[in-house]
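Visitor: Structure for the following, please:
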Amino acid sequence: MNVTEAVSSRRSIRAFLDTPVDRDVLERVLTMAQRAPSGGNTQPWHGVVLTGEPLARLISRVADDLPKGTAAHAPEYDIYPKGLDGAYESRRRGVGEDMYASLAIPREDRMARLMWFARNFQAFGAPVLMLVHTPRYMGPPQWSDVGMWLQTIMLLLRGEGLDSCPQEAWAIYSRQIREVVAIPDDHIFFCGLAIGHRDPDAVVNSFPVARAPLEEAVRWEGWQ
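Guide: Model prediction:
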């Protein structure tokens, strides 16, 4: 698979098979991903790769607090900026509605939507979950570096025939995560990355995800 094929076939997978993932493959991917760019070669990314009993323990711990609703949430950063509006908010809401439409869950069925959202905290059935963190004093440029590292990992996973789902949703349970996974106190928890094999029969893995046209993102100057 070349880079273009990896980019075009990568998507956030929300239904995984229970097929195990070979650690050797993950080590190969993560070793190569160390080549991701970072300002000044700081490489500010850190990850904890969970499977088996440690992953089950984390899922169980978060499940204990799911019934508490937002009272149990303790994100260490704003997942979306306050005041998100315009095209940015429209895209965010749009992909959610498209996903629920693919699942035949109407807007008024709030309980069904909440139950589906809770699947985030089962890593959508993936056998592997990587938890990503970075030192608290890192600024926006270093967070950008972490994003480039994650994108590199996701594309390399496609090259190995694997899939993933970057999950900022895990951030709302950062306190519970820290209870069962050793993340340094002077680091901020960022996100999870579910890793495994996509379920090819799950409709949630195939609904069209709209992207903005190039002219909304890029302006050209000095070109004939």
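Visitor: rest of the way, CA atoms for contacts and neighbours
Guide: Noted.
Visitor: Can you list the neighbours in contact with the strand ranked longest in the chain?
Guide: Longest strand of the chain, by residue count under DSSP state E: strand 187-196. Taking contacts as Cα atoms under 8 Å, 6 or more residues apart in numbering, the residues outside strand 187-196 that touch it are 16-21, 76, 123-124, 126-136, 162-171, 174, 183.
Visitor: quick one, strands of the protein?
Guide: Using DSSP E, the strands found in the chain span residues 46-50, 128-135, 163-167, 187-196.
Visitor: wait, which of these is closest to residue 4?
Guide: Closest approach to residue 4 among those is made by strand 163-167 (15.6 Å; Cα to Cα).
Visitor: quick revisit: now do the longest strand of the chain against strand 163-167, angle only.
Guide: Using axes from the mean of the first three to the mean of the last three Cα atoms, to 10 degrees, the direction of strand 187-196 lies 150 degrees away from that of strand 163-167.
Visitor: what about the residue nearest the centre of the chain, distance to residue 192?
Guide: The geometric centre of the chain, computed from its C-alpha atoms, lies nearest to residue 166 (Cα atoms, centre = their mean), at 1.2 Å. Separation of residue 166 from residue 192 (Cα to Cα, to the nearest Å) stands at 6 Å.
Visitor: again with residue 211
Guide: 23 Å.
Visitor: hmm, who's touching the longest helix belonging to the chain?
Guide: Longest helix in the chain, counting residues (DSSP state H): helix 140-159. Applying Cα under 8 Å, 6+ apart, the external contacts of helix 140-159 come out as 1-3, 6-7, 9-10, 29-30, 33-34, 36-39, 42-45, 163-164.
Visitor: Please provide the structure for the following sequence as well, for comparison with the first:
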Amino acid sequence: MHVDEAITSRKSVRRFLPKPVELPVLEHILRVAARAPSGNNVQPWKVYAVAGEARERLCQAIYHAAQHEPDRHHPEYAYYPTTWVEPYLERRRRCGLGLYASLGIGRDDKRAREQQMLRNYLFFDAPVGLLVTMDRRLNTGSFMDLGMFIQSIMLAARGQGLHTCAQAAFAWYHKIAREQLPISEHEILTCGIALGYEDPSAPENAFITERASLEEFASLYGF
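Guide: Predicted structure coming up:
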């Protein structure tokens, strides 16, 4: 797959087929992604991949916590702003409305929205879940490195005919994840990634988020 196609065909898939991802395929994806750049080549990332019974235990533990004690859990870094400003507020609103509309969930259907949110903690039924961490002893720049690594995972997955969904929602449940996996005290759980084969019949997978035009985000001089 040409890199342009991998980038433009990448999307957030929220329902996967029950088709396993073979270990050599996963290892290939991670080895390719490890070529992502990082400042002074510090490579600040770690990945915990779960499948089978390990995935089931993790998912059930986090799902239970999200259902029954969500107020007890908080991420170790701020992903979203405390106050939203434009144009980001409107982009966020359109994304949420578009996703729920694709699922036939009304704006006032709080229970259905909550149930859809909880599906994050099942990796949207993907057979493989990844938890990505970063060493907390590093600094803000390493978050840029981490972003490039995560994007590299998602693009390498497209090269293998797979799809993904990056999920910051897992960051809230780092305490539960530490009970299930050997995540050290020096690591921040930054996100999860669902990895598997897309269910093409799922309506939510037909929802494609829009992008700002080139003129909106780029200033070009001297051309």
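Visitor: Mind checking the TM-score on these two?
Guide: Overlay of the two chains. TM-score (TM-score structural alignment, normalised by the length of structure 2): 0.96; 223 aligned residues with a Cα RMSD of 1.1 Å.
Visitor: between residue 211 and residue 192 of structure 1, who's got more neighbours?
Guide: When neighbours are counted by other Cα atoms under 10 Å, residue 192 comes out ahead of the other of residue 211 of structure 1 and residue 192, with 24 against 8.
Visitor: What separation is there between the more buried one and residue 122 of structure 1?
Guide: Going from residue 192 of structure 1 to residue 122 of structure 1 by Cα to Cα gives 11 Å.
Visitor: and what of residue 25 of structure 1?
Guide: Noted for residue 25 of structure 1: a distance of 22 Å to residue 122 of structure 1, by Cα to Cα.
Visitor: once aligned to structure 1, how far is stretch 144-153 of structure 2 on average?
Guide: Comparing stretch 144-153 of structure 2 with its match in structure 1 after superposition yields a mean distance of 0.7 Å (mean Cα distance after the TM-score superposition for structure 1).
Visitor: Distance from that stretch to the middle of the chain?
Guide: Relative to its parent chain, stretch 144-153 of structure 2 has a centroid offset of 11 Å by Cα atoms, centre = their mean, to the nearest Å.
Visitor: Pretty sure residue 135 of structure 1 sits against residue 47.
Guide: No: when contacts are counted by Cα atoms under 8 Å, residue 135 of structure 1 is not listed as touching residue 47 (11.8 Å).
Visitor: Now do the longest strand of structure 1: which range of structure 2 does it align onto?
Guide: Mapped onto structure 2 using TM-score structural alignment, strand 187-196 of structure 1 covers residues 187-196.
Visitor: Could I get the strands of structure 1 in a markdown table, plus columns for distance to residue 93 of structure 1?
Guide: Conversion of the strands of structure 1 to a markdown table gives the following (distance: least, Cα to Cα, whole Å):
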| stretch | distance to residue 93 of structure 1 |
| --- | --- |
| strand 46-50 | 29 |
| strand 128-135 | 25 |
| strand 163-167 | 16 |
| strand 187-196 | 20 |
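Visitor: what's the closest of those to residue 108 of structure 1?
Guide: Closest to residue 108 of structure 1 of the strands of structure 1 is strand 163-167 (Cα to Cα; 24.9 Å).
Visitor: counting contacts, what elements does the closest one pack onto?
Guide: Judged by 3 or more Cα pairs under 8 Å, 6 or more residues apart in numbering; DSSP states H and E, strand 163-167 of structure 1 is in contact with helix 140-159, strand 187-196.
Visitor: Now do the helices in structure 2.
Guide: All helices of structure 2, identified by DSSP H, fall at 3-9, 23-33, 52-68, 88-102, 110-118, 141-159, 174-180, 214-217.
Visitor: Kindly compare burial across these and name the winner.
Guide: helix 141-159 (a mean of 20; mean count of other Cα atoms under 10 Å).
Visitor: how far out from the middle of the chain is that helix?
Guide: Centroid displacement of helix 141-159 of structure 2 relative to its chain, using Cα atoms, centre = their mean, is 11 Å.
Visitor: same deal with stretch 106-114 of structure 2?
Guide: Taking Cα atoms, centre = their mean, one finds stretch 106-114 of structure 2 lying 22 Å from the centre of the chain it belongs to.
Visitor: go on, stretch 9-18 of structure 2?
Guide: Remark: stretch 9-18 of structure 2 is offset 11 Å from the chain centroid, using Cα atoms, centre = their mean.
Visitor: Stretch 6-16 of structure 1 too?
Guide: From the chain centre to the centre of stretch 6-16 of structure 1 is a distance of 11 Å (Cα atoms, centre = their mean).
Visitor: Quick check: end-to-end length of it?
Guide: End-to-end distance of stretch 6-16 of structure 1 (Cα to Cα): 18 Å.
Visitor: Touching that stretch from outside, list them.
Guide: Contact with stretch 6-16 of structure 1 is made by 124-126, 154-156, 158-159, 163-166, 196-199, 202, 204-205, as judged by Cα under 8 Å, 6+ apart.
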